[in-house]
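Pasting the sequence and the predicted model now:
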Amino acid sequence: MNIIQYVEDDFCYLSTTGRRSGNMHTIEIWFALQDTTLYLLAGGREKADWVRNIMQQPEIQVKLGEQLYRGEAHVVEAASEEDALARRLVETKYTPRSSDDLTEWARDSLPIAIVIRNRIQ
């Protein structure tokens, strides 16, 4: 499984299972990639629906390019090495692409990690 080819893509499509409905919900979101782990930052923190869905059901699907993958998501432990890595990777990737100052967003958002398990299609 070679997902490194997507490292420069602008976004991915994250599908979570609705915590109430049980239906799949898909969002377009920025991401950074380290090996087989995607890092996302939730500006809405725990209030974001997709984060609440992940907290209840961590099994997700993510579309990178034209490929669909399964993975397991988790909230990154605050003040951990992974926390610093997630923030740094996402901010570094998107700062040159954005006209906004992303410093505060990268500092205050909730980092989410998705470990990719296998390709679906």
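Arrived safely.

contacts, neighbours, all on C-alpha from now
Fine.

Could you find the closest non-adjacent residue to Ala48?
Among residues not flanking Ala48 along the chain, Ala42 sits closest, at 7.0 Å (Cα to Cα, 6 or more residues apart in numbering).

burial count for the one you found?
21 (other Cα atoms under 10 Å).

tell me how far the longest helix along the chain is from the chain's mean position?
Ranked by number of residues, the top helix in the chain under DSSP state H is helix 81-94. Taking Cα atoms, centre = their mean, to the nearest Å, the mean C-alpha location of helix 81-94 is offset from the chain mean by 11 Å.

and the residue nearest to Ala86 when sequence neighbours are not counted, what does it touch?
Setting aside the residues directly before and after it, Ala86 is nearest to Tyr39 in space (Cα to Cα, 6+ apart), at 5.5 Å. Tyr39 makes contacts with 31-33, 86, 89-90, 111-114, as judged by Cα atoms under 8 Å, 6 or more residues apart in numbering.

Alongside the first one, take a look at this:
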Amino acid sequence: MADTARDRITKFFQKNIANRVARQMPFQTLLETTGRKSGQPRTTPLGGRRVGDEFWFVSEFGDKSQYVRNIMADPNVRLRLHGRWHRGVAHLLPDDDAQARMRMLPRYNNVGVRTFGTNLLTIRVDLID
């Protein structure tokens, strides 16, 4: 599916404004992946919920998101929760009902996903430490 103009505008705003600000907030949840081309760490602010040793979230653009493509290349990630970094392994769950999953996640974190999401994809990170 080709990106719509709305998708391109949303991605531009997130990459160049919202994510840059959110990364600076000390208690913002951050996902760190390894760039599939550069091999460099890439951080993405996101929302979700920790349940035991798992962290659940929904990607609004699914496999069109750069961080999802990075996970596909290397599922080993780091996740910053409440200011502390944890190692983990990310799992893409295309068969999970992302709409139902979002009802289990914090509402304020899912506003953007609900508003702009066009290719929802559930992701679970199994936390190692």
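In hand now; what should we look at? Since the structure is predicted, the reported quantities are computational estimates derived from the model, not experimental observations.

still on that earlier bit, for the longest helix of structure 1, give me every contacting residue.
The contact list for helix 81-94 of structure 1 (Cα under 8 Å, 6+ apart) reads 30-33, 39-41, 76-77, 102-103, 106-107, 111-113.

My read is that His74 of structure 1 contacts Ile60, right?
No. If you go by Cα atoms under 8 Å, His74 of structure 1 and Ile60 don't touch, sitting 10.3 Å apart.

And the helices in structure 1?
Using DSSP H, helices in structure 1 cover 49-56, 81-94, 103-108.

Which among those helices is found nearest to Thr26 of structure 1?
Thr26 of structure 1 lies closest to helix 49-56 among those, at 8.5 Å (Cα to Cα).

helices and strands around that closest one, which ones?
In this structure, helix 49-56 of structure 1 makes packing contacts with strand 12-17, strand 67-75, judged by 3 or more Cα pairs under 8 Å, 6 or more residues apart in numbering; DSSP states H and E.

go with 10 Å
Applying 3 or more Cα pairs under 10 Å, 6 or more residues apart in numbering; DSSP states H and E, we find helix 49-56 of structure 1 packed against strand 12-17, strand 24-29, strand 37-42, strand 59-64, strand 67-75, strand 110-119.

hang on, the earlier thing: I figured the residue nearest to Ala48 of structure 1 hits Ile54, correct?
No. Assessed by Cα atoms under 10 Å, Ala42 of structure 1 is found out of contact with Ile54, at 11.7 Å.

tell me the centre residue of structure 1?
Closest to where the C-alpha atoms of structure 1 average out (Cα atoms, centre = their mean) is Leu40, at 3.0 Å.

Mutual contacts of Ala42 and Ile54 of structure 1, please.
Residues touching both Ala42 of structure 1 and Ile54 (Cα atoms under 10 Å, 6 or more residues apart in numbering): 75, 112.

so who does the aligned partner of Leu40 of structure 1 in structure 2 touch?
Matched across to structure 2, Leu40 of structure 1 falls on Phe57, judged by TM-score structural alignment. With contact set as Cα under 10 Å, 6+ apart, Phe57 of structure 2 has these partners: 46-50, 98, 101-102, 104-106, 109-110, 121-125.

got it, and Pro75 of structure 2?
33-34, 68-69, 88-92, 125.

Let's see that with 8 Å instead.
Pro75 of structure 2 touches 33, 89-91, counting by Cα under 8 Å, 6+ apart.

Distance-wise, check it relative to Thr29 of structure 2.
To Thr29 of structure 2, Pro75 of structure 2 is 18 Å away according to Cα to Cα, to the nearest Å.

Arg42 of structure 2 too?
14 Å.

ok, these two, which is more surrounded?
Remark: of Arg42 of structure 2 and Thr29, Thr29 carries more neighbours, 23 against 17, as counted by other Cα under 10 Å.
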